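S.K.: sequence unknown, structure follows:
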């Protein structure tokens, strides 16, 4: 199917679970107000760790899942299903009225059910193999999010999971959009979920020396593009969107937030954790997404940056924008909302696609919080510390992951 025969894809529903809350409107308002969801860890004793804070979803109880069912889901799958139910409600979708074979789900997760893995391993060591749960495999597998969503709604179309570290959700959204574009589905539930803020998860990222150690001031620890940035903040949650074929959405009178226009991907092919310092892979993914969307860099009003607050990553992404946008690099508004949410790993692309869609819908760009002293190599317009009113017609959301994965999504005003 050639580009001119591709079906149009729109976003009709949004749902998320974040350390700032679960209500999309409320969390959006908090982001515009520069509020942080980063705080001291409460779910387990982190006193022995050099990092004792993160973007934890405090006092989480599944809102849309029966207690009995919730017990059979790892925390990451609970997040995914909760956010999916909210997104379906927001889209005012009734799957009983849909062709179930034309509705699907693709949900990304970088790590999957690590909490269940930890619990099961502890049981194995303490009580032996006979005490392992038959639910362990279905709880820890990376596709538990997408699988349980399809079961919950009885949908039977394209269904899979993407695991590409911090690019997982963005890959999932791009793949889900293509399922609709190329006529494999009419409706897709997509995004990402992650719950790696566990004793083992935190310990692993500490060992990698990837995290900020600003224990004395967690809310200001995530400071993308700032000269004092010292690593990312490990967070958890989920971001789920409803993608729908345009005519299908119009026929049922759906509310449309934005149109999905482009999907670009690449690999750095250079290092398993460090980005290409020149940003070549990232620039290629952005260029591919714009070409897919049929637009030029000069058309872009806003970039929701990957912007994790790591010394190497933020500089590389800045170089990538300059490499592709040339003189227009200084005209485009760029912000990193991880400055407030922290880094949700495989869920971040889902959260940030929602934020990008809201920026288009409401004509407002969320700020980069804690950007007090931009580092020398980071000299673009990062919308520091204050939201900005702007008629956003075309926006881009970037997600880059360990493994050298680069994904860029382009959304536009309908």
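M.R.: Thanks, I have it. Note that the coordinates shown come from a computational prediction; the quantities given were computed from them, not determined experimentally.
S.K.: all contacts plus neighbour counts: C-alpha atoms, from now on.
M.R.: Fine.
S.K.: show me what whichever helix in the chain runs longest is packed up against.
M.R.: Of all the segments of type helix in the chain, defined by DSSP state H, the longest one is helix 75-91. When contacts are defined as 3 or more CA pairs under 8 Å, 6 or more residues apart in numbering; DSSP states H and E, helix 75-91 sits against strand 9-17, helix 144-153, strand 187-194, strand 237-245.
S.K.: name the residues of the second one that come out as buried.
M.R.: Okay, so that is helix 144-153. Neighbour-count burial for helix 144-153, counted by 16 or more other CA atoms under 10 Å, picks out 144-150, 153.
S.K.: point out the most buried one among the helices and strands packed on helix 75-91.
M.R.: Each of the helices and strands packed on helix 75-91 was scored by mean neighbour count; the highest is strand 187-194, a mean of 35, by mean count of other CA atoms under 10 Å.
S.K.: tell me the contacts of the closest residue to residue 226 other than its chain neighbours?
M.R.: Nearest residue to residue 226 in three dimensions, chain neighbours excluded: residue 374, at 4.3 Å (CA to CA, 6 or more residues apart in numbering). Neighbouring residues of residue 374 by CA atoms under 8 Å, 6 or more residues apart in numbering: 225-227.
S.K.: by neighbour count, which of the residues you listed wins?
M.R.: residue 225 (34 neighbours; other CA atoms under 10 Å).
S.K.: which ones are touching that residue?
M.R.: With contact taken as CA under 8 Å, 6+ apart, residue 225 is in contact with 307, 309, 314-315, 371, 374-375, 378.
S.K.: now intersect those with the helices, please.
M.R.: With DSSP H as the criterion, helices contain 314-315 from among those.
S.K.: for comparison:
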């Protein structure tokens, strides 16, 4: 299964080229929140996208109908299909499918509409007559997949995968399985989230998961650094066109990377807590490597979840050691959340894009803001500056509330060429 098209909308610049420029230069896109007045919140920083839907071809009716996260997904899907060179009008629509991941759905629109129907929270019994006519679309995240399916003319399987912060990995993994089992020939897959809203900030404030370092927003996201104190909320999307390798070769498509292996596991332990030994993530990594028929020593780079919380960073460090053994100490690891923040369900797909681009350019993106390594995180986290090296295979992982642990292996397709 291979990626033949992709598009990324991420903090720091819309478009895959802008995204890679940010990562390879080690720049950060975190800043003080501008979407609303954050004065009442403990954490007041985020990684926002400067996004004008009209400039990206959306009509006034589409903007009115779609939540910001859905707008992201449609713009990215259009770009990914164009990038793939596929003419979807010439394909059997029943053989084209869509999977979109999202952790929190249409949060921004729901937040805004609740404020209206409750008269800014003053009404215990809300007045539904003030609701947006598209309020129902915001309640059902499946509307994201509907919008993308409508755009590309997909009449095959269409769904939203919502598994917390692993949604972006799991939606692509599910799409691969649908092609493999013969249900679809082409899948448009990825994830989107636009969660920077008062309700989301309040929720993460309550559990002290986000950083209070609002006096230095550019350097607030510090995965694996001993001075880290929480993650920076972000937003964005990445969408891919997936198809079978030989089919892509027959039509002369550009092949970005092979999705060689994928697995997901649950820790069945705690809604937000993680076992310190990283056993479940290590199991997902091992199964993904087995599916890819690769030894741990074949991994050239690990794109970490790297949220910037002490619990997560130490948990996945343990998982890398448990699954890769001594090779973990020889493998560069980095977290792009240090630059683009944590966009919840979308980040897994955005990190897949970063992994593919690392393979394409033979460059490992850095972990920005890593000046004082946590002694308990003792691997090679590529601090501050990108590193040029051969990258033929990448392991990317995700960890989500609810105990979800997912892993994917991406590789140069020539690795399995005859």
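M.R.: Received it, and whenever you're ready, just let me know what you need. Predicted, not measured: the structure shown is a model, and the values here were computed from it.
S.K.: quick revisit: residue 111 of the first structure: which of the contacts of residue 374 of the first structure is nearest?
M.R.: If you rank the contacts of residue 374 of the first structure by distance to residue 111 of the first structure using CA to CA, residue 225 comes first, at 26.5 Å.
S.K.: what's residue 152 of the first structure aligned with over in the second structure?
M.R.: Here residue 152 of the first structure is matched to residue 151 in the second structure, going by TM-score structural alignment.
S.K.: report the two of the contacts of residue 225 of the first structure separated the most.
M.R.: Longest span within the contacts of residue 225 of the first structure, CA to CA: 315 and 371, 14.1 Å.
S.K.: so which of the buried residues of helix 144-153 of the first structure comes closest to residue 17 of the first structure?
M.R.: Closest approach to residue 17 of the first structure among the buried residues of helix 144-153 of the first structure (CA to CA): residue 145, at 13.6 Å.
S.K.: which SSE is the residue nearest the centre of the second structure in?
M.R.: Nearest to the geometric centre of the second structure sits residue 347, at 1.9 Å (CA atoms, centre = their mean). For residue 347 of the second structure, the host element (DSSP states H and E) is helix 347-361.
S.K.: show me which parts of that helix are buried, residue by residue.
M.R.: Buried positions in helix 347-361 of the second structure, judged by neighbour count with 16+ other CA under 10 Å: 347-360.
S.K.: let's have those residues in TSV, adding distance to residue 45 of the second structure.
M.R.: Below are those laid out as TSV (distance: CA to CA, whole Å):
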residue	distance to residue 45 of the second structure
347	17
348	21
349	22
350	20
351	21
352	25
353	24
354	23
355	26
356	28
357	27
358	28
359	31
360	32
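S.K.: dump the contacts of residue 374 of the first structure into JSON lines; add secondary structure and distance to residue 399 of the first structure as well.
M.R.: Output for these, formatted as JSON lines (DSSP: H, G, I helix; E, B strand; the rest coil; distance: CA to CA, whole Å):
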{"residue": "225", "secondary structure": "coil", "distance to residue 399 of the first structure": "16"}
{"residue": "226", "secondary structure": "strand", "distance to residue 399 of the first structure": "19"}
{"residue": "227", "secondary structure": "coil", "distance to residue 399 of the first structure": "22"}
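S.K.: just give me the closest of these to residue 397 of the first structure.
M.R.: Of all the contacts of residue 374 of the first structure, residue 397 of the first structure sits closest to residue 225, with 16.6 Å by CA to CA.
S.K.: now the closest one: how far from residue 83 of the first structure?
M.R.: Distance, residue 225 of the first structure to residue 83 of the first structure, by CA to CA, to the nearest Å: 30 Å.
S.K.: over to residue 111 of the first structure?
M.R.: Counting by CA to CA, the gap from residue 111 of the first structure to residue 83 of the first structure is 18 Å.
S.K.: these two: who's more crowded?
M.R.: Using other CA under 10 Å, the more surrounded residue of residue 111 of the first structure and residue 83 is residue 83, with 31 against 22.
S.K.: map that one across to the second structure for me.
M.R.: So residue 83 of the first structure corresponds to residue 76, using TM-score structural alignment.
S.K.: apart from its neighbours in sequence, what residue is nearest that match?
M.R.: residue 7 (5.1 Å).
S.K.: what is the equivalent residue in the first structure for the one you found?
M.R.: Per TM-score structural alignment, residue 7 of the second structure is aligned with residue 15.
S.K.: please apply the same query to residue 229 of the second structure.
M.R.: Under the alignment (TM-score structural alignment), residue 229 of the second structure maps onto residue 230 of the first structure.
S.K.: neighbours of the residue nearest to that match when sequence neighbours are not counted, how many?
M.R.: Spatial nearest neighbour of residue 230 of the first structure, chain neighbours left out: residue 212 (5.0 Å); criterion: CA to CA, 6+ apart. By other CA under 10 Å, 24 other residues sit near residue 212 of the first structure.
S.K.: correct me if wrong: residue 212 of the first structure contacts residue 232.
M.R.: Yes. Counting by CA atoms under 8 Å, residue 212 of the first structure touches residue 232, with 5.4 Å between them.
S.K.: what do the two both touch?
M.R.: Here residue 212 of the first structure and residue 232 share the contacting residues 221-222, scored by CA under 8 Å, 6+ apart.
S.K.: the helix holding residue 347 of the second structure vs strand 236-243, what angle?
M.R.: On the basis of axes from the mean of the first three to the mean of the last three CA atoms, to 10 degrees, helix 347-361 of the second structure is oriented at 60 degrees to strand 236-243.
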